[in-house]
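1. Just to be clear, the model below is a prediction. Sequence and coordinates:
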Amino acid sequence: MAKLNRSLNTMELAAWATIFLALLLGAVLFPLITFHSRGRRAYNLPPGPKPWPIIGNLNLIGELPHRSIHELSKRYGPLMQLRLGSVPVVVGASAEMAKIFLKTKDEAFSDRPRFAISKHSAYNYSDILWSPYGPHHRQARRICAAELFSAKRLESFEHVRDEEVLVMLRHLHQASGRTVRLRDYLQTLPLGVISRVVLGRKYVVEEEGASPPAITPAEFMEVMDEVFVLLGAFNIGDFIPWLDWLDLQGYVRRMKKMSATFDSFLEHVLDVHNERRRLEGDRFVAKDMVDVLRPLADDTDLEVPLNRDSVKAITQDLIVGGTDTPANTIEWAVSELLKNPEILAKATEELNDVVGLDRLVTEGDLPRLPYLEAILKETMRVHSAVPMLAPHLSREDASVDGYEIPAGTTVFVNVWSIGRDPVLWDAPQEFMLERFLGSKVDVRGQDFELLPFGSGRRMCPGFKVALKVMARSLANLLHGFVWRLPDGVCKENGP
């Protein structure tokens, strides 16, 4: 054990020595970089904290970046300039600023920064989320709108959503009377829906009679968990590029490992689909989204040809984008209702009046459940699944609110701050769904005070699926069970 400890200490000393040498090199280079930049044009930048040499304002960013940046915005205003390492960053923290970045001047701010996660896990920026703005991105969104998320396509998969909600309810019914960890049930629901809709079969459970998958259900859940961790990781090499090779936090190593596992899985999925297409020949009918996407790789009339990696990248986006947001939102909604039993009682009363006591809630019932809709909107305001929208990048110099934003600036829209803006919301810290009863504020990207799915050219293309899964699932959870906190837990202990 002593030998092991000495070995670990030696490794730690070596790592710290490497970091020290890298910082020393930066300290030597910084004056040269500063001298070189003196001849550049001076911009009228938004207000913000003074950056330190090398690290910029990284010292002000805590474990929850959206909260740290929110506190800074309260001091410097809804349009704020930061320097994270060597990367210039602008933050929009109001509905007005969000509208400028995402609608008024959407084209100027429609690009994406090239972060490590997009390089290593998005097939070198060839997916929808991280691809640079241009012909490939526009074409991918057109494919989503016309082929993957059209009204007809969504309707054709309603039976899948029906069946997966029923599976979740049966599993919960088996646990009736016991304390349950709701997230365990919620995670498998959207993942089951999206894997059947996109891939043609469930990969979260062993399916009787199905061919053995390239990845077990447990491995599939594990890699999905890793994807969400790495998507939210604050990788230091993205902001101090000359430290990237050190991979100080180990994120790049994990990204490469996760990507290799996911790629092996997607290769298996494409091979299975290609084989079915070959065997069925002229009888082939598309049954899932991969069936729709795969032939497009052979379409010579496309503006930008799609290759196998492009198909895998878009498929991966569909899986990841359709999984985490519904589970998080439903979990937060139930948590808030348990803390507010009077709201829970009213929601149950609405469901009993509209649906009755002898059947499950269907998607046809949802338009007649305004109280349930208000619960979901208030949940997404207070607990946005993505507190800061995926970063944008300015493609050209632009003027915003009298300030200048240089080309190449990374732009964050802090949805978490907007949801707590006292100018927009009375008592913003309180869970008050009444604010949405009779309100026309929606989540479809046109009302900038509520942007759980973003807006404009970079809005989440699959938000309609997410809304259907969330509303249907929450309605049946409330309609089918009586919920209460575990013994010994009071609502003051809630989130």
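-> In hand now; what should we look at? Numbering: from 1, shown residues only.

2. contacts and neighbour counts: CA atoms only from here.
-> Fine.

3. right, and the helix or strand after the top helix by length along the chain?
-> When the chain is parsed with DSSP state H, its longest helix is helix 2-37. Per DSSP states H and E, the first helix or strand lying C-terminal to helix 2-37 is helix 65-76.

4. And the host helix or strand of Glu163, what's buried?
-> Using DSSP H and E, Glu163 maps to helix 158-174. Across helix 158-174, burial judged by 16 or more other Cα atoms under 10 Å covers 158, 160-162, 164-169, 172.

5. any residues touching that helix, and which ones?
-> 185-186, 189, 192-193, 196-197, 362, 469, 472-473, 476-477, 480 (Cα atoms under 8 Å, 6 or more residues apart in numbering).

6. take the one below as the second:
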Amino acid sequence: MDLFTTIILLSLFIIVLIMKWQYFKHTDKNSPPSPPKLPILGNLHQIGLFPHRSLKSLAEKHGPLMLLHFGNVPVLVVSSADMAEEVMKTHDLVFSNRPPRKMSEILLYDSKDIATSPYGEYWRQIRSLAVLHLLSNKRVQSYGLIREEEAARMVETIKEFASSSFSMPLNLSEIFFGVTNDILCRSALGRRYRGGGEGCKFQELVLEFGDLLGTTSIGDYIPWLSWLNKVDGSYKRASRVAKRLDEFLDQVIAEHVSSGKRKEQEGLTDNVDDFVDVLLSVKNSNAVGFEFDTTTMKAILVDMFTAGTDPTYTVLEWAMAELLKRPAIMHKLQDEVRTVVGNRSNITEQDLVHMNYLKAVMKETLRLHPSLPVLVPRESTKGIKLNGYDIEAGTQVLVNAWAVATDPKCWDQPLEFKPERFLNSSVDFKGRDFQFIPFGAGRRGCPGLQFATALDETVLANLVYHFDWDLPAGSKELDLSKFYGLVLHLKSPLLAIPTPYYE
């Protein structure tokens, strides 16, 4: 046997030994139940196109705390309200870290944003900044007029379509993305970015950004296979999108700096500052206890659009899809909204306070169709005992919010769309009721839930107040098949026929 053959055989023998040790080693630890896994891949092959459904099916066999392996990475899957409370309340501090992801590094300024930044002093500072200065109750309410104005513009757009395209279907998905983007742009950047030129480019960037952020990078779990993401071009595409978005934000910030100087010279003031104005004010006044630079500002702004666009307009898609499937629920909602508003032509946010059924419809939509059915991954910072099981430091944690929200132990007829279940119930989505966590909970809960729900309620109330809705001719049943990207969308655009409502 020559030397070369000997080296090859010895190398193969060593690889087999390493794999055997890595994947079949025995320990004294009491780990959670696990399904069988493959060498190298672990359980990655069992996830499928719809992870929330695959993980729920596995959990039904192995329990509400289940240990998977994505490559070499241990992943704890949480599928019950009790276990979600343990992770996001009882042991919230231990599970408050975020695992590193290559796409987040590329797209989110090396994970300097709020959503994906590692747990620590930097994250605490920027989250506090966002909560106090951008997403406080007072600040969200100050954008109420913007929401009302953009909802009114949306209504006029639909009326014009209805008058010029009799009995033709309207692309509601496109309408929802447009109004959500307009409200976010005016609130965050000071004006709309719609139509041709830079507006069109910005909308394209937002959509492409969301698609890329939802991409799974095999290199995150099997580092030596990271070259596959280079071969398929996803890293290069992400770098290109990140560069274009960075240049766009630089331009927006420069315009605000110039405009701010002009207003100061002329003694002008605006009634409502947008997010860029607020962040520039914080930066210039050194009002925070850490070095707040332009990169951090841009990371926070990107977060606002990432969390605010796709997840927010998707809720509207699902709400209208369910209402179109169930005319009785649609009519009940329309009766409430039209009774509260009366003969007035516009809906104010004060009206929403009195629309209990509208809020029940929104809650039921979030329960059955959470935008992020599997919440953003967490990571344990140290070893811990959880429900009698040993969880090692560095274990990723996936909370299956959809599995929890459709658990028959918590919900009657969990797969049925029944807004009435919330009418005489105190259960809410603010992170205290762990059977209903579409926005997460604890330290890593979404700080923008009030902004998102105010937007969705305003838009939906206007849609059902000003119009009656029908499915296109020949559509006996609405297709609710889904496409999983960053968030859970309808597979096809939502089409419906609007008829203006007149007393």
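-> Okay, I see it. Since the model is a prediction, treat every value here as computed from it, not as a measurement.

7. Got a TM-score for the two of them?
-> With the length set by TM-score structural alignment, normalised by the length of the first structure, the two chains reach a TM-score of 0.89; 463 aligned residues with a Cα RMSD of 2.1 Å.

8. picking up where we left off before, the contacts of helix 158-174 of the first structure: which two are farthest apart?
-> Taking Cα to Cα as the measure, the contacts of helix 158-174 of the first structure span a maximum distance of 25.2 Å, between Val197 and Gly480.

9. ok, those two, which is more surrounded?
-> Val197 (25 against 18; other Cα atoms under 10 Å).

10. contacting residues for that one?
-> Neighbour list for Val197 of the first structure: 157, 160, 288-289 [criterion: Cα under 8 Å, 6+ apart].

11. Which of these are still contacts in the second structure?
-> With the contact criterion set to both residues aligned by TM-score structural alignment, their matches' Cα atoms under 8 Å, the contacts of Val197 of the first structure that also touch in the second structure are 157, 160, 288-289.

12. Pick out whichever of those residues sits closest to Leu102 of the first structure.
-> Closest approach between those and Leu102 of the first structure, by Cα to Cα: Met289, at 28.3 Å.

13. leaving aside the residues next to it on the chain, what's closest to the alignment partner in the second structure of that closest one?
-> Taking TM-score structural alignment, Met289 of the first structure has Phe275 as its aligned residue in the second structure. Nearest residue to Phe275 of the second structure in three dimensions, chain neighbours excluded: Ala188, at 4.3 Å (Cα to Cα, 6 or more residues apart in numbering).

14. ok, now how distant is the alignment partner in the first structure of that neighbour from Asp298 of the first structure?
-> Taking TM-score structural alignment, the alignment pairs Ala188 of the second structure with Val198 from the first structure. Remark: distance between Val198 of the first structure and Asp298 of the first structure (Cα to Cα, to the nearest Å) = 19 Å.

15. Arg308 of the first structure too?
-> 10 Å.

16. ok, now Asp247 of the first structure?
-> The value you get for Asp247 of the first structure to Asp298 of the first structure, if Cα to Cα is used, is 38 Å.

17. what's the answer for Met224 of the first structure, then?
-> From Met224 of the first structure across to Asp298 of the first structure, the span is 29 Å (Cα to Cα).

18. between these two, who's got more neighbours?
-> Counting neighbours by other Cα under 10 Å for Met224 of the first structure and for Asp298 shows that Met224 has the greater number, 18 against 13.

19. does the more buried one count as helix, strand or coil?
-> Under DSSP: H, G, I helix; E, B strand; the rest coil, the three-state class of Met224 of the first structure is helix.

20. ok, now which ones touch whichever residue in the second structure pairs up with it?
-> Alignment note (TM-score structural alignment): Met224 of the first structure maps to Val206 of the second structure. Val206 of the second structure is in contact with 305-306, counting by Cα under 8 Å, 6+ apart.

21. rerun at 10 Å
-> Val206 of the second structure makes contact with 181, 241, 245, 302, 305-306, 309-310, according to Cα atoms under 10 Å, 6 or more residues apart in numbering.

22. ok, now Pro391 of the first structure?
-> Neighbouring residues of Pro391 of the first structure by Cα under 10 Å, 6+ apart: 89, 91, 109-115, 130, 410-414, 458.

23. if you set the cut-off to 6 Å instead, what comes out?
-> With contact set as Cα atoms under 6 Å, 6 or more residues apart in numbering, Pro391 of the first structure has these partners: 411-412.

24. What lines up with it in the second structure?
-> Counting by TM-score structural alignment, Pro391 of the first structure lines up with Pro377 in the second structure.

25. now Glu350 of the first structure
-> Checking TM-score structural alignment: Glu350 of the first structure goes with Glu336.

26. Can you tell me how far its match is from Asp468 of the second structure?
-> In terms of Cα to Cα, Glu336 of the second structure sits 14 Å off from Asp468 of the second structure.

27. How about Ala452 of the second structure?
-> From Ala452 of the second structure across to Asp468 of the second structure, the span is 25 Å (Cα to Cα).

28. Show me which of the two is the more surrounded one.
-> Per other Cα under 10 Å, whichever of Ala452 of the second structure and Asp468 has more neighbours is Ala452, with 20 against 17.

29. so what's that one up against?
-> Neighbouring residues of Ala452 of the second structure by Cα under 6 Å, 6+ apart: Thr312.

30. let's see it at 7 Å
-> Contact partners of Ala452 of the second structure, counting by Cα atoms under 7 Å, 6 or more residues apart in numbering, are 308, 312.

31. Show me what it lines up with in the first structure.
-> By TM-score structural alignment, Ala452 of the second structure lines up with Ala466 in the first structure.

32. Quick check: the helix or strand where that match lies compared with the second structure, mean distance?
-> Using DSSP H and E, the element containing Ala466 of the first structure is helix 463-480. Averaged over the aligned pairs, helix 463-480 of the first structure sits 0.6 Å from the second structure after superposition, using mean Cα distance after the TM-score superposition for the first structure.

33. Look up the closest residue to the most centrally placed residue in the second structure, ignoring the ones flanking it.
-> For the second structure, the residue lying nearest the average C-alpha position, counting by Cα atoms, centre = their mean, turns out to be Pro311 (4.4 Å). Closest residue in space to Pro311 of the second structure, ignoring its immediate chain neighbours: Ser371 at 5.2 Å, by Cα to Cα, 6+ apart.
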